[in-house]
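# have a look at this prediction, sequence included:
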Amino acid sequence: MRTLENTAPVNGNYPSSIVRATIVQASTVYNDTPKTIDKAKMFIEEAASKGSELVVFPEAFIGGYPRGFRFGIAVGVHNDEGRDEFRKYHASAIHVPGPEVEQLADMARKNNVYLVMGAIEKDGYTLYCTALFFSSEERCIWGYGDGSTIPVYDTPLGKLGAAICWENRMPLYRTALYAKGVEIYCAPTADGTKEWQSSMMHIALEGGCFVLSACQFCQRKDFPDHPDYLFTDSEDNKEHDAIVSPGGSVIISPLGKVLAGPNFESEGLITADLDFGDIARAKLYFDVVGHYSKPDVFNLTVNEHPKKPVTFVSKAVKVEDDSESQNK
């Protein structure tokens, strides 16, 4: 396990707020959510012992990112083995709210940290890739899939928001977060490519915000043993210690400076001190939703109303028959 840190002193003599933030780069314990929760607890406690006030976990850390899983599906084909594989994956997902959420809230409270946790959430038999936010006092939010669940929280650490994985490549999604004033932009992801680093650098410069990209570091041995798994697009390495997800977690400042990471080598913590004075320094020249926004030409409308798949409309009062009312 490797720990990367950057705790450089504040530049100049200007007063500014400093927040110590940590990314946890680690693998899920697949098909074992209690052990995954225990692993999260270990890393949260280690980060808190280093003085971190914010701890960010990768996409789908609770429940697991199903890299390589096929669930027995091919065009026109389904099988019992694949169905049972999905049953196990569904069992590893969590209810929100639920006991695992309460455990995570308790960890955040006891360690006095703000926590962003990637999780697979289940609602009935449908699974959602979710980002859970916890303050050091209580759970902040849960949600899925519509404009009502694009929050930016005004916390004592700064304005905190998140986009999951390739949502970060959606310009309009990013713009909604910028417009809500995001200062600490969390990017839980499963994309461990070096190209991903370019996207994170761009977002930091575009949004004038700190970017914390958290990705799992996984080896083949971290996954359930299954001969049908295919983890890469090229020839698959079936060695026990083969790297399946290389991580690459990184923390970038609003000025485009890499503060810590990327780590492509091991599990571990990536920690940096965030100087909030850098936000003003960055936005002097470019503010994407401020003085550089061109509202005379461009406009974005965000629908924040919840979208439900099923809506029931009940007739509370029976309508009086017209013929009867005319005879009265």
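Thanks, I have the structure now. Numbering: from 1, shown residues only.
# rest of the way, CA atoms for contacts and neighbours
OK.
# next secondary structure after the helix or strand harbouring L205?
L205 is part of helix 194-207, with elements assigned from DSSP states H and E. Downstream of helix 194-207, the next assigned helix or strand under DSSP H and E is strand 210-215.
# which other helices and strands contact the very next helix or strand once past that following strand?
Along the chain past strand 210-215, the next helix or strand (assigned with DSSP H and E) turns out to be strand 217-219. In terms of contacts (3 or more C-alpha pairs under 8 Å, 6 or more residues apart in numbering; DSSP states H and E), strand 217-219 is packed against strand 243-246.
# the strand it packs on: how far from the chain's middle?
The offset between the C-alpha centroid of strand 243-246 and the centroid of the whole chain comes to 19 Å, using C-alpha atoms, centre = their mean, to the nearest Å.
# quick check: buried residues in the helix holding L205?
196-197, 200-207 (16 or more other C-alpha atoms under 10 Å).
# ok, Y65 touching A190?
Yes - because the distance of 7.3 Å satisfies C-alpha atoms under 8 Å, Y65 is recorded as touching A190.
# so for those two, which residue has more residues nearby?
Set Y65 next to A190 and count neighbours by other C-alpha atoms under 10 Å: A190 wins out with 25 against 22.
# tell me the contacts of the more buried one?
With C-alpha atoms under 8 Å, 6 or more residues apart in numbering as the criterion, the residues that contact A190 are 58-59, 65, 165, 215-216, 245, 247.
# R20 against D273, yeah?
Yes - with contacts defined as C-alpha under 8 Å, R20 counts as touching D273 at a distance of 4.3 Å.
# compare those two (neighbour count), which wins?
Summary of the neighbour comparison: R20 and D273, criterion other C-alpha under 10 Å, with D273 having more neighbours (23 against 20).
# what is the helix or strand hosting that one packed up against?
Per DSSP H and E, D273 falls inside strand 268-275. For strand 268-275, the contact count by 3+ C-alpha pairs under 8 Å, 6+ apart identifies strand 2-6, strand 18-25, strand 249-252, strand 258-263 as packing neighbours.
# most tightly surrounded among those strands?
strand 249-252 (a mean of 30; mean count of other C-alpha atoms under 10 Å).
# next up, a structure to set beside the first:
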Amino acid sequence: MSQPNHLKVALAQIAPVWGDRDATIEKIKTAIIEAASNDAELIVFGEGLLPGYPYWLSLTDGAAWDTKVVKELHAHYTRNAVDIERGDLQEICVLAQNYNIAIYLGIIEKPMDRGGASLYCSLVYIDQEGVIQSVHRKLQPTYDERLTWAPGDGHGLRVHPLKQFTVGGLNCWENWMPLPRAAMYAQGENLHIAVWPGSDYNTKDITRFIARESRSYVISVSSRMAIATDFPKETPHLQEVLKRAPEVSSNGGSCIAGPDGEFILPPDITTEGNIYHTLDFNKVYEERQNFDPSGHYSRPDVTQLTVNRERQWVVKFND
């Protein structure tokens, strides 16, 4: 067990078995068990890892209206999305409890509270007792993602205690949105989790910027994926997907920046598997001495942010 002010983290830079929920869960479980055997206390997986990012949209004319290829790929993707209420994450929660390890996991969610058919890019936090503490649905899908993902809500803009740290997370380009970042800072966040589908292009700048702006640790975690090898042969219309597929669709780029805004672990585009590091909470206090965005360097009498954290429902029943 590490010291109280230390937290050992694992960055799970792995590929999904694309579009296969059950097979991807097995890879996730393997990564968790390995992390626990290396004394990690938190493991983070990339955006939408379970069951994968919707790469086909940019490869099969995803904006075309009413085409067989796009509709059947979307249906396959939906069948393999995660139904939390049904217990799809139960095995992962059990591992968290058994190994006393917290988990941030990017999933594609098909929640029953929105009918069970629309998809949301969600970031799930499971605590060290195996309890799902928050499910953050991505506020604004980016560009072609909107063709398959629905916009989320503010319900999951929450932080969680983890040893001496206060941890929170956002999905991909949400990390570029100033107001959601401010909402996390105001709740005392000092370990920020940024999950990405997989590219050092995204992580190399914003990771350090958020760390310097917030005077917090920032962990960016991305997947690695080669489309030619990581799409199962059972994927609908696979040959159409592969026609324009690059050799590598996600090169990773997972990294960690410290509260001073400098890289502790620069973007990694080579590792396939878990990347480990131990964080020292004292560094947060050191950097907050001269700047604290929600404390002594804020002016709530001049500017304030209002956040609606109500889960959005289409119908409210007064039974």
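Yep, that arrived. Note that the structure is a prediction, hence the values are computed from the model and not measured.
# please state their TM-score.
The TM-score (TM-score structural alignment, normalised by the length of structure 2) is 0.85; 293 aligned residues with a C-alpha RMSD of 2.3 Å.
# re earlier: the inter-axis angle of the helix holding L205 of structure 1 versus strand 210-215?
160 degrees (axes from the mean of the first three to the mean of the last three C-alpha atoms, to 10 degrees).
# give me the mean distance between helix 194-207 of structure 1 and structure 2.
When structure 2 is superposed, helix 194-207 of structure 1 averages 1.3 Å from its matched positions, counting by mean C-alpha distance after the TM-score superposition for structure 1.
# any residues touching that helix, and which ones?
Taking C-alpha under 8 Å, 6+ apart as the criterion, the residues outside helix 194-207 of structure 1 that touch it are 168-169, 178, 209-211, 213, 248, 250, 252-256, 282, 286-288.
# joint contacts of Y65 and A190 of structure 1?
With contacts defined as C-alpha under 8 Å, 6+ apart, the residues adjacent to both Y65 of structure 1 and A190 are E59.
# follow-up on the earlier one: could you dump the buried residues of helix 194-207 of structure 1 to CSV with distance to K122 of structure 1?
Conversion of the buried residues of helix 194-207 of structure 1 to CSV gives the following (distance: C-alpha to C-alpha, whole Å):
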residue, distance to K122 of structure 1
W196, 28
Q197, 30
M200, 29
M201, 33
H202, 33
I203, 30
A204, 32
L205, 35
E206, 34
G207, 32
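# nearest to N79 of structure 1 among the residues you listed?
Each of the buried residues of helix 194-207 of structure 1 was scored against N79 of structure 1 by C-alpha to C-alpha, and W196 proved nearest at 35.0 Å.
# hmm, N175 and R181 of structure 2 touching each other?
Yes - counting by C-alpha under 8 Å, R181 of structure 2 sits close enough to N175 to count as a contact (6.7 Å).
# average gap between the helix ranked longest in structure 1 and structure 2?
Determined from DSSP state H, the single longest helix within structure 1 is helix 33-49. After superposition onto structure 2, the average distance of helix 33-49 of structure 1 to its aligned residues comes to 1.1 Å, using mean C-alpha distance after the TM-score superposition for structure 1.
# that helix corresponds to what range in structure 2?
Correspondence between helix 33-49 of structure 1 and structure 2 is established over residues 21-37, with TM-score structural alignment as the criterion.
# how about stretch 161-175 of structure 1?
Residues 168-182 of structure 2 are matched to stretch 161-175 of structure 1 when aligned by TM-score structural alignment.
# buried ones in that stretch?
Taking 16+ other C-alpha under 10 Å as the basis for neighbour counts, the residues of stretch 168-182 of structure 2 that come out buried are 168-175, 180-182.
# closest to N190 of structure 2 out of those residues?
Proximity to N190 of structure 2 was ranked across the buried residues of stretch 168-182 of structure 2 by C-alpha to C-alpha; first place goes to G168, at 8.1 Å.
# return the residues in contact with that closest one.
By C-alpha under 8 Å, 6+ apart, the contact set of G168 of structure 2 is 157-160, 184, 189, 191-193.
# can you tell me which of those residues are in helices?
Secondary-structure check on these using DSSP H: residues within helices are M184.
# ok, back up a step: tell me which of the helices and strands packed on strand 268-275 of structure 1 sits nearest to V297 of structure 1.
strand 249-252 (30.4 Å).
# so how far is the closest one off the chain centroid?
The chain centroid and the centroid of strand 249-252 of structure 1 are separated by 14 Å under C-alpha atoms, centre = their mean.
# contact partners of that strand?
Contacts to strand 249-252 of structure 1, defined as C-alpha under 8 Å, 6+ apart, come from residues 23, 25, 192, 197, 200-201, 204, 210-216, 258-264, 270-272.
# so L170 of structure 2: helix, strand or coil?
When states are read from DSSP: H, G, I helix; E, B strand; the rest coil, the local structure at L170 of structure 2 comes out as strand.
# got a list of what the spatially most central residue of structure 1 touches?
In structure 1, the C-alpha closest to the average C-alpha coordinate belongs to P188, at a distance of 3.5 Å (C-alpha atoms, centre = their mean). P188 of structure 1 makes contact with 56-59, 118, 131, 162-165, 212-215 under the criterion C-alpha under 8 Å, 6+ apart.
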